[in-house]
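Visitor: What shape does this take:
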Amino acid sequence: MAKLNWGIVSAGRIAALFCQDLVFSENSHLYAVAARKQTDADEFAKQYQVEKAYQGYQALFDDPKVDIVYIGTPHNFHFQQAFDALTAGKHVLCEKPMTVSTEQCQILVTLAQDKGLLLMEALWTYFLPAMQQAKQWLNDGRIGKLKHIKVDFGYPVPFNPDGREYNAELAGGCLLDMGIYPLAIADYFLQSDIDNLYVQAHVCETGVEDDVIIIGKSDDVMVSLATSFQCRLGNNAYLIGDKGYILIPDAFRAKECHLFHLDDLIESFSDDRQSLGYHFEADEACRLIKLGKAESAVVTHQHSLLFQVQLAKVKALI
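Guide: Model (predicted):
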């Protein structure tokens, strides 16, 4: 089976981590990279043995050998780059959040559907074996009826008023940058949207939030989420039922999960992977393209639209 040629949009840190893991994806070939500067593209290509290095993204989109594009730029650039890639006939795996508004997300979804091209938000956490094992335990009733979900994700980001994270004009703030993880992880285990929202946030001098707590409810499930640029949070997920609970340490990059009944550890799972874990989403994208599918059943277009709605609702309460 022929490998699919990946074109990488960005020579930054996240793109580097993704490319580091592509060697673990059997159906993937790292073919091209594009950056704003030719020197950056050349250096990235040399480090990761990429065949082609382009200055400017349109040149990559126009390369007929590129099958699928991975977009790893800051999220305020995602919409236009994904739009241009789809318009050029390329499948797209786009980092989260895929856009910065529901309207942008809907435009991309409609375009991808009209062209019959894969559009998938790069929510790698959904494809991690430990996350899937936790969901299986939940579905099997191992913790009884789900009552609480608690998820947080935060790392200290030094304040820089000109940096992307703190620049309002670049869609800065911890909600879009890190808060997508707690929201998405909660949604992975819930059956309905989160409502009755209560939000507390700290807004820094540039006008963006750098610490956020979200409390809400999904049917009968209480939801507690947090994200921060101020400090490292626990970064764990807890699924708490009336018979026990599941702990997922470092849930955003989960390698293990643990099943408890009251204070007793009943079962543990570890995937013992050698990779970071990004190749699982790459495998899914390749599988779908080879099947002629334009949408993932794991990270659906509706998931991406829901994330945008939730982010907007939280943002409105800050």
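
Visitor: all contacts plus neighbour counts: C-alpha atoms, from now on.
Guide: OK.

Visitor: For this structure, just list every one of the helices.
Guide: With DSSP state H as the criterion, the chain has helices at 13-22, 38-48, 57-61, 78-87, 102-115, 129-139, 174, 180-189, 279-290, 301-317.

Visitor: let's see this one next to it:
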Amino acid sequence: MERTFNWVIVGAGGIAGEMASAFTAMGRCPYGVAGRTREKAQALAQRCGAERLYESPQQAFADPEVDIVYLATPHNTHAELIEQALAAGKHVLCEKAITLNSGELEHCAKLAEQKGLVLAEAMTIWHMPLHQMLRQRLAAGEWGKVQLIQLNFGSFKDYDMTNRFFNPELAGGALLDIGVYALSCARSFLTSVPDQVISRVKLAPTGVDEQAAILLQNPENQMATVTMSLRSKLPKRAVIGCERAYIEIDDYPRAQLARIVDAATGAVTEIQAGETGRALEYEVAAMEQAVRTGDASAMQLGWSRDVMNIMTVLRREWGVRYPGEEL
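Guide: Have a look, this model is predicted:
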């Protein structure tokens, strides 16, 4: 029987609650919960049946019974908490964006390598069965070369500069919150990392990025366009244009259905794989397999690094720097 692992959830917000529900759906309980406020952490621990409630993330990292840490805290806390968890010998699955910038990620990745630990970003796109099937079929040349990718992601957020979406103290902005999904999806379908990136951006009054359009091109001359906004609702829609067909994916971060449109005949074929509601279960299973086997290739940290490099370059160009950040 395959070994299961003791997970601790660090954070008690919305996505932490979703991860707790994923464990419940798998017939399991996380081993422990640690949050910034005891009340929220206690409520989450009680809801998901966690065995341990920790007073701080550091107390959880010091527990020898903990195998894997799932970080679901604000972006600007990730790098420090990742480093502390790795130093304590824990494997880490961290919510997107995994760090603020490429310097932080490279430091953490190097530490994980030195320690022989798995560090990964909790990016659903890497693990959804539909995405995996499409990448395999594209790699086999079924629809010809990918030529152009179009990606949208837009949300309409209250124009409250104190909330996490617009607050620089909480590393707010569209790029790290929703743009990371679009760029990750683009990277997963491109043959190589883009080496040319141009953009236009609109900044919020706080100085964080509110809305942007990005054009990327790689050495193979494949291109991708990304539009994102925190002030305009847009469909989470991907269109992947190939030589012999184009692929439409709605709600691409957790998609279970894609439409293949034949370029010559217009005939539409639907492909379905996986279940949207099990997105975080797929992440847990992939992470545990990586820890179990020592092969973390499926966790796609290389793609996460590519995306983080792009986002770091963009924020430098936009002049979006967070308090205390070395960018």
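
Visitor: looking at the helices of structure 1, which is buried most?
Guide: helix 174 (a mean of 25; mean count of other Cα atoms under 10 Å).

Visitor: Figure out how far stretch 24-41 of structure 2 is from the centre of its chain.
Guide: Between the centre of stretch 24-41 of structure 2 and the centre of its chain there are 20 Å (Cα atoms, centre = their mean, to the nearest Å).

Visitor: Need the residues that contact that stretch.
Guide: 6-13, 20, 23, 42, 44-45, 48-57, 60, 66, 281 (Cα atoms under 8 Å, 6 or more residues apart in numbering).

Visitor: okay, how far is it across that stretch, tip to tip?
Guide: 17 Å (Cα to Cα, to the nearest Å).

Visitor: same question, stretch 151-170 of structure 2
Guide: 26 Å.

Visitor: returning to that earlier point: can you lay out the helices of structure 1 as JSON lines showing distance to Ile246 of structure 1?
Guide: Output for the helices of structure 1, formatted as JSON lines (distance: least, Cα to Cα, whole Å):
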{"stretch": "helix 13-22", "distance to Ile246 of structure 1": "28"}
{"stretch": "helix 38-48", "distance to Ile246 of structure 1": "38"}
{"stretch": "helix 57-61", "distance to Ile246 of structure 1": "43"}
{"stretch": "helix 78-87", "distance to Ile246 of structure 1": "34"}
{"stretch": "helix 102-115", "distance to Ile246 of structure 1": "32"}
{"stretch": "helix 129-139", "distance to Ile246 of structure 1": "7"}
{"stretch": "helix 174", "distance to Ile246 of structure 1": "26"}
{"stretch": "helix 180-189", "distance to Ile246 of structure 1": "12"}
{"stretch": "helix 279-290", "distance to Ile246 of structure 1": "22"}
{"stretch": "helix 301-317", "distance to Ile246 of structure 1": "23"}
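
Visitor: Figure out which of the ones you listed is closest to Asp219 of structure 1.
Guide: Of all these, it is helix 180-189 that lies closest to Asp219 of structure 1, at 12.4 Å by Cα to Cα.

Visitor: counting contacts, what elements does that closest one pack onto?
Guide: strand 146-154, strand 221-228, helix 301-317 (3 or more Cα pairs under 8 Å, 6 or more residues apart in numbering; DSSP states H and E).

Visitor: mind putting these in TSV, distance to Gly89 of structure 1 included?
Guide: Output for those, formatted as TSV (distance: least, Cα to Cα, whole Å):
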stretch	distance to Gly89 of structure 1
strand 146-154	35
strand 221-228	36
helix 301-317	18
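
Visitor: Looking at the ones you listed, which is nearest to Asn235 of structure 1?
Guide: Each of these has some distance to Asn235 of structure 1 by Cα to Cα; the shortest is strand 146-154, at 4.5 Å.

Visitor: Could you check how far the nearest residue to Ser155 of structure 2 once chain neighbours are set aside is from Phe61 of structure 2?
Guide: Spatial nearest neighbour of Ser155 of structure 2, chain neighbours left out: Lys233 (4.4 Å); criterion: Cα to Cα, 6 or more residues apart in numbering. Distance, Lys233 of structure 2 to Phe61 of structure 2, using Cα to Cα: 39 Å.

Visitor: How about Arg187 of structure 2?
Guide: Taking Cα to Cα, one finds Arg187 of structure 2 at 32 Å from Phe61 of structure 2.

Visitor: Out of the helices of structure 1, which is closest to Lys150 of structure 1?
Guide: helix 180-189 (7.8 Å).

Visitor: How far off centre is the closest one?
Guide: For helix 180-189 of structure 1 - counting by Cα atoms, centre = their mean - the centre lies 10 Å from the chain centre.

Visitor: In contact with the residue nearest the centre of structure 2, which residues?
Guide: For structure 2, the residue sitting closest to the mean C-alpha position, by Cα atoms, centre = their mean, is Met123 at 3.0 Å. Counting by Cα under 8 Å, 6+ apart, Met123 of structure 2 touches 95-96, 181, 283.

Visitor: so which of the residues you listed persist in structure 1?
Guide: Of the contacts of Met123 of structure 2, the contacts whose aligned counterparts also meet in structure 1 (both residues aligned by TM-score structural alignment, their matches' Cα atoms under 8 Å) are 95-96, 283.

Visitor: Closest one of those to Ala139 of structure 2?
Guide: Distances from Ala139 of structure 2 to the kept ones among the contacts of Met123 of structure 2, taken by Cα to Cα, are shortest for Glu283, at 22.5 Å.

Visitor: What sits closest to the corresponding residue of structure 1 for that closest one if chain neighbours are left out?
Guide: Counting by TM-score structural alignment, Glu283 of structure 2 corresponds to Glu281 in structure 1. Nearest residue to Glu281 of structure 1, sequence neighbours excluded (Cα to Cα, 6+ apart): Trp124, at 5.5 Å.

Visitor: What range does stretch 65-75 of structure 1 cover in structure 2?
Guide: Mapped onto structure 2 using TM-score structural alignment, stretch 65-75 of structure 1 covers residues 65-75.

Visitor: start to end distance for that stretch?
Guide: 26 Å.

Visitor: outside of it, which residues touch it?
Guide: Contacts of stretch 65-75 of structure 2 (Cα under 8 Å, 6+ apart): 5-13, 15-16, 31, 60-61, 78, 81-82, 85, 90-100, 170-171, 176.
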